[in-house]
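*Asks:* Sharing a model prediction with you, sequence too.
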Amino acid sequence: MIGHPFYILEEVDSTNNYAMAQVNSGEVTSGTAWFTGNQTAGKGTRGKKWLAAPGDISALTVALQPAALPLSRQFMLSVAVALGAHDFFSSYAGDETAIKWPNDIYWRDRKAGGILIENVIRGTIWQYAIIGIGINLNQGKFPEELKNAVSLRQITGKTWDGPTLAKELCHFLDQRIKQLTPARYDQFLQEYKAKLFRMNIPAQYRSGDTLFEGTIKDILPSGLLVIDTGHELKEFGFGEVEFILR
């Protein structure tokens, strides 16, 4: 069960780094979770930093053995985790919560959280997925360079207890992971697309040095993003396209 055991770390550079070290030590059971409200060198996708003042961010990492999921279905784990995080955040922030491809949590057009999954693969065996989730919790304001960020406190007007919410997040993740069977892959993907930020909405994107208008039309089972540019349907992998935000 995700969140059993559940450890609270007073301060850590990165909950993902800490979890990876514990997994490599061989002393971890699947479902173990680590939480901190003070992450000094948090990691985002593609090497980005995820930093916040102590207590502002809820940083949770879960070590999970993917069990029956084959390596070819890695994106389905990402989908399940994103849906679980969406379930959790929308329970407080409401139905304006969305998933920005591949797995950021958005409220309206602002980023509320991010997910980073790092894998431990030995040979052809997917031994562990290290699932890191950072939720903007109690920030009253953000630096100018993070003008599209938002916290749960800003949305609700309330200050939140990090460990309590992290345990709730574990519950939502556990429900989704338990439902993730081959018979439900298509159902999960359809639900993911129904919650997707900018799905079927024209917007601006950048790929390399090219700025273009396009409309998200589909997400493939492999995780590729399909955008209609008006001239053709183009497929993009992770890191190959940038969302232009206001």
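*Replies:* Looks like it arrived, so ask away. Residues are numbered from 1 along each chain as shown.

*Asks:* From now on I want contacts and neighbour counts done on CA atoms only, so please keep to that.
*Replies:* Will do.

*Asks:* measure T181 to N138 for me?
*Replies:* T181 is 35 Å from N138, where distance means C-alpha to C-alpha, to the nearest Å.

*Asks:* how about the helices in this protein?
*Replies:* With helices called from DSSP state H, the chain shows them at 15-25, 74-93, 152-156, 162-179, 185-194.

*Asks:* Identify the residues contacting the second one?
*Replies:* Right, helix 74-93. By C-alpha atoms under 8 Å, 6 or more residues apart in numbering, the list of residues contacting helix 74-93 from outside reads 96-99, 102-105, 107, 115, 117, 152, 155-156, 168-169, 172-177, 180, 185, 188-189, 192, 221-223.

*Asks:* Next one for the comparison:
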Amino acid sequence: MRIVKLYTTDSTNDYLKSLAKEESLEEDTVVWALEQTNGRGQMGTKWSTEPNKNLTFSVFRKIQQVTINQQFYPLMAASLAVKDVLKKLLIKDVRVKWPNDILSDKQKICGILIENVIKKGELNAMVIGVGLNVNQTEWKDLTRVTSIKSQTGIHFDLQEILNMLLEQFHYYVKMLLDGNLEAIKKNYEEHLFRKDKPSTFLRSNQEQFVGIIQGVTDQGKLILLEEDNIINEYDLKELELLF
């Protein structure tokens, strides 16, 4: 494994993708930045953190065994890896908020962004970007945010947490490569935030409605049970969970 440690960069995902264009990357090349100035989440949202207090890193991984129709599985696997590490650190009530946020006690502690590398119509590789709140305890203009230190009162070594995460990533990558997709999906759905509970959602047209999360499709759509026992599937762009 190769780890490229940077003091600052705009986005570890962008840096790693640029690196992949310049050279043939070895498996599990990691770019870790102590400060990320233009981190991104899903739908182009910004991920802003204080320097030297949190983990912002990206991992490059070849994943040809996974098809385009199965491309949500790497995100599920990455989410489970983060969840496992947080539970080892005794973080309470860890849940996955569809599709890519990790919550502790209903507060965001981690965000994950996976960008796929498609070649000749096939899924060739992926760049896994992770932003994990570790030692930061205050945030400007943000609510429902927490960190490992906020939850435990302990100041952690960032390298130690990174090593734990990478080890757990390897565990789930092996599951992916071995074809244990059903087990990954089952585990992910078991830890979905608000699963099997009536919840309020907001459609893209600003209409609110009540639904019950049933699970996710292989492509990552959210499966909801709605009024009159109707089952619908939604993409990320189509709705927002209000809580």
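*Replies:* Okay, I see it. What you see is a predicted model, and the numbers here were worked out from it, not measured in a lab.

*Asks:* Buried ones among the contacts of helix 74-93 of structure 1?
*Replies:* Applying 16 or more other C-alpha atoms under 10 Å to these, the neighbour count classes 97-99, 102-105, 107, 115, 117, 152, 169, 172-174, 176-177, 180, 185, 188-189, 192, 221, 223 as buried.

*Asks:* thinking again about what came up before, between the helices of structure 1, which one is closest to L51 of structure 1.
*Replies:* Nearest to L51 of structure 1 among the helices of structure 1 is helix 15-25; the distance by C-alpha to C-alpha comes to 12.2 Å.

*Asks:* now for that closest one, which elements pack on it?
*Replies:* For helix 15-25 of structure 1, the elements it packs on are strand 33-36, strand 57-64, strand 125-136, judged by 3 or more C-alpha pairs under 8 Å, 6 or more residues apart in numbering; DSSP states H and E.

*Asks:* Give the aligned range of that helix in structure 2.
*Replies:* Under the alignment (TM-score structural alignment), helix 15-25 of structure 1 falls on residues 12-22 in structure 2.

*Asks:* Give me the buried stretch members for the matching stretch, please.
*Replies:* Result for stretch 12-22 of structure 2 [16+ other C-alpha under 10 Å]: buried residues T12, N13, D14, L16, K17.

*Asks:* what do you get for stretch 26-33 of structure 1?
*Replies:* V28, S30, G31, T32, A33.

*Asks:* what do we get in structure 2 for F6 of structure 1?
*Replies:* By TM-score structural alignment, F6 of structure 1 lines up with I3.

*Asks:* could I get the helices and strands packed on helix 15-25 of structure 1 as JSON lines with distance to G208 of structure 1?
*Replies:* Output for the helices and strands packed on helix 15-25 of structure 1, formatted as JSON lines (distance: least, C-alpha to C-alpha, whole Å):
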{"stretch": "strand 33-36", "distance to G208 of structure 1": "36"}
{"stretch": "strand 57-64", "distance to G208 of structure 1": "31"}
{"stretch": "strand 125-136", "distance to G208 of structure 1": "27"}
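
*Asks:* looking at these, which is buried most?
*Replies:* Compared across those, strand 57-64 shows the largest average neighbour count, a mean of 28 (mean count of other C-alpha atoms under 10 Å).

*Asks:* which one of the helices of structure 1 lies closest to K111 of structure 1?
*Replies:* Between those, helix 152-156 lies closest to K111 of structure 1; by C-alpha to C-alpha that is 10.6 Å.

*Asks:* what about the residue nearest the centre of structure 1, distance to G208 of structure 1?
*Replies:* What sits nearest the mean C-alpha location of structure 1, by C-alpha atoms, centre = their mean, is I115, with 2.5 Å. For I115 of structure 1, the distance to G208 of structure 1 equals 23 Å [C-alpha to C-alpha].

*Asks:* hang on, A19 of structure 1 packs against T61?
*Replies:* Yes - the criterion here is C-alpha atoms under 8 Å, and A19 of structure 1 meets it with T61 at 6.9 Å.

*Asks:* Now for these two: what residues contact both?
*Replies:* Joint contacts of A19 of structure 1 and T61 (C-alpha under 8 Å, 6+ apart) are W34, I130.

*Asks:* Roughly how far does E168 of structure 1 sit from D209 of structure 1?
*Replies:* According to C-alpha to C-alpha, E168 of structure 1 stands 42 Å off from D209 of structure 1.

*Asks:* for Q187 of structure 1, same thing?
*Replies:* Distance, Q187 of structure 1 to D209 of structure 1, by C-alpha to C-alpha: 36 Å.

*Asks:* Settle it for me: which of the two has more neighbours?
*Replies:* Q187 (11 against 6; other C-alpha atoms under 10 Å).

*Asks:* Tell me the counterpart of the more buried one in structure 2.
*Replies:* By TM-score structural alignment, Q187 of structure 1 lines up with A183.

*Asks:* Can you name the residues that contact its match?
*Replies:* Per C-alpha under 8 Å, 6+ apart, neighbours of A183 of structure 2: none.
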